[in-house]
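Novice: Predicted coordinates and the sequence they were generated for:
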Amino acid sequence: MSIPFLKVQGAGNDFLLIDALGENAHLSELDWPALAPRICDRHFGVGADGILIAQDTDVAAARMVIVNSDGSDGEMCGNGFRCFTKYLVERVGMTPTDGALAIETGAGVLQADLSTMTSATVDRVRVDMGRAWLQANEVPVVHEGPAPILHHEVVVAGRSFDLTCVSMGNPHAVWFTDEDVDDFPLAEIGPLIETHPDFPKKTNFEIVNVLAPDHLKMRVWERGVGITMACGSGACAVLVAARLRGLADPTTTVSLPGGNLEIAWDGLDDPSASVYMTGPATFSFDGQLDANLLSVR
């Protein structure tokens, strides 16, 4: 047995996309959490930050299921969402309604804004990422005190980190620093923050330089993945955290190793306001997963 896949990437955050729609629905029954570590291995597999599975649903155009490279549940991924949108429009032939396409995710039904499309090709997608969740039980994080959680101290490897905690449907711990993010030992500190007991569902960890009110620079350690080139939900969490701490404008460029994302949030007076993310979506290549990669060992 072999299974077709499409390799996609958004700002360098890369995925295998599996079509389990319609007559391919049986593919959802495979044990993708067990298969993901082999398939996503960059030396012995195809190599990816995770797997996106397109499934049928009654509440949106399709459902996007995310399996991280370690087999854990990704819940939500902004970069993956843009690539998933591109696939539904260009390969499946879905048509936006009033310029938008609704997609079910682990964070709820989100809208992909395609109103600026001028051809059948989707190069950039503006995503309504929904609201930011700021209560401790929503992130979740073990924290005493009122929301928003602007200052949560965590000590790892003999260093203290003043974290701002935000959920975008998945947990984020954001650290603002004057230390150049390019020089920060993220491979050492990232897994310690991710698995800290204050985060019962683990957490993504973003480190941020404020270059200007309209320009932030970040790197990310993604929960269940490790260091990645970009994280869309992380970039959204970073802007929300920066706005809450008075460090950024409502619309900001967030620079990541894989490229720039445009993030907008004007929710200081209305915390339920949506966060918007705009960025690229690219198809890399088509391939087949053969029996060797589809066997669980």
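Specialist: Perfect, I can see it now. Numbering: from 1, shown residues only.

Novice: From here on, just use CA atoms for contacts and neighbour counts.
Specialist: Noted.

Novice: can you pull the contacts of the closest residue to residue 194 other than its chain neighbours?
Specialist: Leaving out its chain neighbours, the residue that sits closest to residue 194 by Cα to Cα, 6 or more residues apart in numbering is residue 203, at 4.7 Å. Residue 203 makes contacts with 170, 171, 172, 173, 193, 194, 195, 222, 223, as judged by Cα atoms under 8 Å, 6 or more residues apart in numbering.

Novice: any idea how far the residue nearest in space to the middle of the chain lies from residue 183?
Specialist: Closest residue to the average C-alpha location of the chain: residue 77 at 2.6 Å, with Cα atoms, centre = their mean. Residue 77 sits 26 Å away from residue 183, going by Cα to Cα, to the nearest Å.

Novice: now residue 128
Specialist: 33 Å.

Novice: what about these two, which has more around it?
Specialist: A direct count of neighbours by other Cα atoms under 10 Å for residue 128 and residue 183 places residue 128 higher, at 20 against 7.

Novice: so residue 136 touches residue 143, yeah?
Specialist: Yes: assessed by Cα atoms under 8 Å, residue 136 is found in contact with residue 143 at 6.2 Å.

Novice: quick one, helices of the stretch 1-150 of the chain?
Specialist: Applying DSSP state H, counting those that start in this stretch to the stretch 1-150 of the chain gives helices spanning 32-40, 78-90.

Novice: Got another one to weigh against that:
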Amino acid sequence: MKFAKMNGLGNEIAVLDARERPVTLNASAVEALASAGKGIGFDQLMLLLPPKNPMADVYTEIWNADGSKVAACGNGSRCVAWYVMREMNRENVVIETEAGLLGAVSVGQNRISVDMGEPILDWELIPMAERMDTIRIELQVGPIDDPILHGPGVVSMGNPHCVFFVQDAELAPVEAVGPMIEYHPLFPERTNVGFAEIVARDHIRLRVWERGAGLTKACGTGACAALVAAVRRRLCDRVAKVQVDGGMLEIEWRESDNHVIMTGAVALETEGTIRGN
């Protein structure tokens, strides 16, 4: 079957096209494919299948490099949108995922805008193990009387995100703290962990420890979650640039319908075929 190795601002994405010959993946198969030495190598795998919803152009299963299956991936969704738009010679498509339907449009050469839908802010739906105000939850890292991190915001964009606000994202302990929070008992389905620095009302610097992938160069849903968490704390405006390690995303949390719109670049690295079972 056909595959494309792509990236969304450095977030390595594999698009595997199984629409003509559907395949069933499992964790071990995904882990093998994720190996850069033996497989394709990626942070996330987007498996294209025939749509279930008549309103959609394609159905996408989403897998992390560690073999865990997830419901959302912002950078991967932009890559899938670009791939299907090119195939269909169209400027817009609808992607069906476990999290719902995502409308995407081309807004320039290799630039895609995706409607990520409404953020989920209720503690039970994110989900969390305890009732908490998700604007600022009761969680801290370090000594009780002098924590190094505390009071993160929690948002789901189809996948859970815990966002710490820090003075300097470059100095944030992403690799030390990220795995600890990812597996914290408060998050029964694990969580992505963001470290967000408010540079200006319209500019956030963000680094993300991704659930199942670790520290990556970009996280689209993480950028969406960071802006939503910041707006809820009145730290930034509803439209802002979110600077990740791989580049810049433009995020808008629209007041008109409560939807989050993510815009950013994608790049095609290579294409080929792979044997499927």
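Specialist: All right, it came through fine. As the structure is a prediction and not an experimental result, all values here were calculated from the model.

Novice: Got a TM-score for the two of them?
Specialist: After superposition, the two chains reach a TM-score of 0.91 (TM-score structural alignment, normalised by the length of structure 2), with 271 aligned residues with a Cα RMSD of 1.9 Å.

Novice: returning to what we had before: could you find the counterpart of the residue nearest to residue 194 of structure 1 in structure 2?
Specialist: Aligned by TM-score structural alignment, residue 203 of structure 1 pairs with residue 191 of structure 2.

Novice: do residue 70 of structure 1 as well
Specialist: So residue 70 of structure 1 corresponds to residue 66, using TM-score structural alignment.

Novice: now swap in residue 137 of structure 1 and tell me
Specialist: Looking across to structure 2 (by TM-score structural alignment), residue 137 of structure 1 lines up with residue 124.

Novice: does the closest residue to the residue nearest to the centre of structure 1 other than its chain neighbours belong to a helix or a strand, and which?
Specialist: Closest residue to residue 77 of structure 1 apart from its sequence neighbours, by Cα to Cα, 6+ apart: residue 233 at 5.8 Å. Taking DSSP states H and E as the criterion, residue 233 of structure 1 maps to helix 232-244.

Novice: residues in structure 2 matched by that helix, start to end?
Specialist: Counting by TM-score structural alignment, helix 232-244 of structure 1 sits on residues 220-232 of structure 2.

Novice: and the matching stretch, how far from structure 1 on average?
Specialist: Its aligned residues in structure 1 lie a mean 0.4 Å from stretch 220-232 of structure 2 after superposition (mean Cα distance after the TM-score superposition for structure 1).

Novice: Just the buried residues of that stretch, please?
Specialist: 220-232 (16 or more other Cα atoms under 10 Å).

Novice: swap in stretch 119-133 of structure 2?
Specialist: Residues of stretch 119-133 of structure 2 classed as buried: 119, 120, 121, 122, 123, 126, 127, 128 (neighbour count, 16+ other Cα under 10 Å).

Novice: Serialize the residues you listed to JSON lines and add fields for distance to residue 251 of structure 2.
Specialist: JSON lines is the format used below for these (distance: Cα to Cα, whole Å):
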{"residue": "119", "distance to residue 251 of structure 2": "13"}
{"residue": "120", "distance to residue 251 of structure 2": "16"}
{"residue": "121", "distance to residue 251 of structure 2": "17"}
{"residue": "122", "distance to residue 251 of structure 2": "21"}
{"residue": "123", "distance to residue 251 of structure 2": "23"}
{"residue": "126", "distance to residue 251 of structure 2": "20"}
{"residue": "127", "distance to residue 251 of structure 2": "23"}
{"residue": "128", "distance to residue 251 of structure 2": "25"}
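
Novice: Translate residue 57 of structure 1 into the numbering of structure 2.
Specialist: Checking TM-score structural alignment: residue 57 of structure 1 goes with residue 51.

Novice: mind checking how far that match is from residue 194 of structure 2?
Specialist: Distance of residue 51 of structure 2 to residue 194 of structure 2, computed by Cα to Cα: 32 Å.

Novice: of those two, who's got more company?
Specialist: Between residue 51 of structure 2 and residue 194, residue 194 has the larger neighbour count (other Cα under 10 Å), namely 29 against 17.

Novice: With that, I have no additional questions.
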